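1. below: sequence and its predicted model.
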Amino acid sequence: MALHAREGGLVMPNAWDGVSALILADAGFEAIGTSSAALAATLGRIDGRHSVTGEEHLDHAHLLGRLTGLPVNGDFEDGYGETPGDVAATVDSAVTRGLAGIGIEDTTGNPDGPIRDFDDAVSRVRSAVTAAKRRIVITARTDNFIQGRPDLDDTIRRLTAFAEVGADVLYAPFPPDLESLVAIVAAVAPTPINVLISPADQVLTVTELQKAGVKRISLGPALYTHAMGALEQAAKALLAGDTATATTGISFDRLSELLAREP
């Protein structure tokens, strides 16, 4: 929690494999996160539908931490369980595997009813906090905005309730605008707020987000999709016969150097 409490907070980019985690660590970031969306994509699966198991995600997060020696926050969807007790078991497993933080969403994995009822969502966060026993940072998240529920009042109600049951960090991806973000920050203060890149209507700088009171900035799958965009362009170049453009990037020696480093 010390990184959240300091002036300016932290930027916590999300890795998707060993080399991406090592690159982020080598760049100087002090903590990294997993991305459930990026992890699912690397496995050829769709995010948010319980397509990745809790054990798979725990193994993945443990790998990133072991390679880098950095604190790792696990983007663990709904906590990988139907009941609050299941969420508690996931939190306990995350502690055992050495994670520094874990995110619990109010999602269901069901596209026909993607957001859990208020009481259920709060109960699951409470269970996570109880299991954590301050051994791991609990980030409680509501996905209202990204699930077609643009209800700022309900979002604040949920986040406030999560804080009241002991969540360490709060998170509502893609509020519609800066005004809404500032309202969220003010409503839940002093509990730190995580922002996924920026509000939905514009991409702000780190400094601008810090001025709004944000304490943690994460990128979700954005770095992964950036890398896949470069791959797509390289594939098109190669198909057109341009091997030079298709083979730019870091060298194999650089990969070997990163993989040989001790955390």
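-> Here it is on my side, so go on.
2. only C-alpha atoms for contact and neighbour calcs from this point on.
-> Noted.
3. wait, doesn't residue 204 sit right on residue 198?
-> Yes. If you go by Cα atoms under 8 Å, residue 204 and residue 198 touch, sitting 5.8 Å apart.
4. who has more neighbours, the two?
-> Of the pair residue 204 and residue 198, residue 198 is the one with more neighbours under other Cα atoms under 10 Å, namely 25 against 13.
5. so what's the more buried one up against?
-> Neighbouring residues of residue 198 by Cα atoms under 8 Å, 6 or more residues apart in numbering: 174, 204, 209.
6. in CSV, list these along with secondary structure and distance to residue 120.
-> Formatted as CSV, these follow (DSSP: H, G, I helix; E, B strand; the rest coil; distance: Cα to Cα, whole Å):
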residue, secondary structure, distance to residue 120
174, coil, 23
204, coil, 33
209, helix, 31
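7. for the top helix by length along the chain, buried residues please.
-> Ranked by residue count, the top helix of the chain under DSSP state H comes out as helix 222-239. By 16 or more other Cα atoms under 10 Å, the buried positions in helix 222-239 come out as 222, 223, 224, 234, 235, 237.
8. all helices of the stretch 51-200 of the chain, in order?
-> With DSSP state H, counting those that start in this stretch, the ranges of helices along the stretch 51-200 of the chain come out as 54-68, 84-96, 118-132, 152-164, 178-188.
9. other residues contacting the fourth one?
-> This means helix 152-164. With contact meaning Cα under 8 Å, 6+ apart, helix 152-164 is reached by 118, 122, 125-126, 140-142, 144, 169-172, 180, 184, 187-188, 191.
10. for ChimeraX, what selects the buried ones among those residues?
-> A single ChimeraX command selects the buried members of those (16+ other Cα under 10 Å):
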select :122,125,126,140,141,142,144,169,170,171,172,180,184,188,191
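11. what's the closest of the buried residues of helix 222-239 to residue 63?
-> Closest to residue 63 out of the buried residues of helix 222-239 is residue 224 (17.2 Å), distances taken as Cα to Cα.
12. check it against this one:
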Amino acid sequence: MDSNRRQLAERFVELHKEGCFLLPNAWDVGSAKVLEAAGFSALATTSAGVAFSLGRPDHDFFADAGGAGRVDRDTMLGRVREIAGGVSVPVSADLEDGYGEAPEVVAETITAALATGAAGGNVEDFTGERERPLYGQDLAVERIRAAREAVDRGGEPFVLVGRTDVLLVGGSLDECVRRANAYLAAGADCAFVPGAADAVTIGTLVRELDGPLNVVMGLTGNALGMAELRELGVRRVTVGGSIARAMYRRLVLAARELAESGTFSYAEDQMSQGELNSLFEK
């Protein structure tokens, strides 16, 4: 990691020590530059957005079909490298489940993520198997521990995030707290709990977790804003693939209008060529 990237990574580590910040998710260099221009102090990638931009589905219950269609690790990390190299703010990588079950594979993924210039990354416990949607807790902890050891071997600043998908697969809040705390104890710097979207659930997590909490907003147009999340004690807020999905909805609507009506009203509120050129020239 060069000295500039190291400084950005150090800055990213500091962001997790106090306060509450918004970490929007980009899927390519263009989206990352737009978010950087809006003034965000750091960005994350979205595996969903990257997959959609490649015409592929997001990581889901793929194991039922032998993993067909999933974006592979090298392709995903190549996009992370492009994004990290295309902006002047820290970038955290969405590393899904570490691209393999074995702790050793997760460690390899973390080492490779460090080489992209990423300042952080999250590892989730979602398996993609309907019969076993989450890795067993003991194995999941070993995976986080292996990731932590890989970070420490790398010797560079890096925010390791332990993500549990308990709430997304219908599990209890108690199990969610238990797993998140186990990941923090195993070396995660921050816990990520997608599916926690209401004040009661988020407040409980903040009180019960032994480390900073990341929540994801924008999945359903949540009523909670940054002011409320800050008051609840959330440390960082991401938006997952929601920006990408919003943009793809506009694309789908434009395509339908062209195909079905032969009209062009979709273009009425487009950005001008000059505006985009000016933004990307910076």
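-> Cool, got the structure. These numbers come from a predicted model, not from an experiment.
13. about what we covered before: could you dump the helices of the stretch 51-200 of structure 1 to JSON lines with distance to residue 47 of structure 1?
-> Compiled in JSON lines, the helices of the stretch 51-200 of structure 1 are given as follows (distance: least, Cα to Cα, whole Å):
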{"stretch": "helix 54-68", "distance to residue 47 of structure 1": "12"}
{"stretch": "helix 84-96", "distance to residue 47 of structure 1": "18"}
{"stretch": "helix 118-132", "distance to residue 47 of structure 1": "19"}
{"stretch": "helix 152-164", "distance to residue 47 of structure 1": "22"}
{"stretch": "helix 178-188", "distance to residue 47 of structure 1": "25"}
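14. can you say which of these is nearest to residue 215 of structure 1?
-> Judging those by Cα to Cα, what sits closest to residue 215 of structure 1 is helix 178-188, at 9.5 Å.
15. which other residues reach the closest one?
-> With contact meaning Cα under 8 Å, 6+ apart, helix 178-188 of structure 1 is reached by 152, 156, 159, 160, 163, 175, 192, 193, 199, 212, 213, 214.
16. coming back round to it: so which of the helices of the stretch 51-200 of structure 1 gets nearest residue 244 of structure 1?
-> Smallest distance to residue 244 of structure 1 across the helices of the stretch 51-200 of structure 1 (Cα to Cα): 31.5 Å, for helix 54-68.
17. residues in structure 1 aligned with stretch 128-139 of structure 2?
-> Using TM-score structural alignment, stretch 128-139 of structure 2 lines up with residues 109-120 of structure 1.
18. contacts for the matching stretch, please.
-> Stretch 109-120 of structure 1 is contacted from outside by 48, 49, 50, 78, 106, 107, 108, 143, 144, 147, 158, using Cα under 8 Å, 6+ apart.
19. could you flag which of those are buried?
-> Judged by 16+ other Cα under 10 Å, buried ones among those: 48, 50, 78, 106, 107, 108, 143, 144, 158.
20. how close does the alignment partner in structure 2 of residue 156 of structure 1 sit to residue 255 of structure 2?
-> Counting by TM-score structural alignment, residue 156 of structure 1 lines up with residue 177 in structure 2. Relative to residue 255 of structure 2, residue 177 of structure 2 is positioned 44 Å away (Cα to Cα, to the nearest Å).
21. swap in residue 83 of structure 2?
-> Computed as Cα to Cα, the residue 83 of structure 2 to residue 255 of structure 2 distance reads 28 Å.
22. now do residue 115 of structure 2
-> Distance of residue 115 of structure 2 to residue 255 of structure 2, computed by Cα to Cα: 39 Å.
23. sorry, back to before: and after the longest helix of structure 1, which helix or strand comes next?
-> helix 243-246 (DSSP states H and E).
24. and the next helix or strand past that following helix?
-> helix 252-260.
25. and that following helix, which stretch of structure 2?
-> Aligned using TM-score structural alignment, helix 252-260 of structure 1 spans residues 273-281 in structure 2.
26. so what touches the matching stretch?
-> Identification of contacts with stretch 273-281 of structure 2 by Cα under 8 Å, 6+ apart yields 30, 33, 34, 37.
27. equivalent analysis for stretch 62-79 of structure 1, please.
-> Stretch 62-79 of structure 1 is contacted by residues 15, 17-18, 21-22, 25, 30-36, 48, 54, 57-58, 61, 86-87, 90-91, 97-109, 262-263 when judged by Cα under 8 Å, 6+ apart.
28. buried sites along it?
-> 62-65, 67-68, 70-79.
29. can you get me the start-to-end distance on that stretch?
-> 16 Å.
30. could you tell me where it falls in structure 2?
-> Aligned using TM-score structural alignment, stretch 62-79 of structure 1 spans residues 81-98 in structure 2.
31. and that stretch, how far out from the chain's middle?
-> Using Cα atoms, centre = their mean, to the nearest Å, the mean C-alpha position of stretch 81-98 of structure 2 is found 9 Å from that of the whole chain.
32. pretty sure residue 97 of structure 1 sits against residue 60.
-> No. The criterion here is Cα under 8 Å, and residue 97 of structure 1 misses it with residue 60 at 10.3 Å.
33. how far away is residue 159 of structure 1 from residue 141 of structure 1?
-> Remark: distance between residue 159 of structure 1 and residue 141 of structure 1 (Cα to Cα) = 7 Å.
34. sorry, wrong one. I was asking about residue 164 of structure 1.
-> 14 Å.
35. what do you get for residue 176 of structure 1?
-> In terms of Cα to Cα, residue 176 of structure 1 sits 16 Å off from residue 141 of structure 1.
36. what do you get for residue 5 of structure 1?
-> Separation of residue 5 of structure 1 from residue 141 of structure 1 (Cα to Cα) stands at 19 Å.
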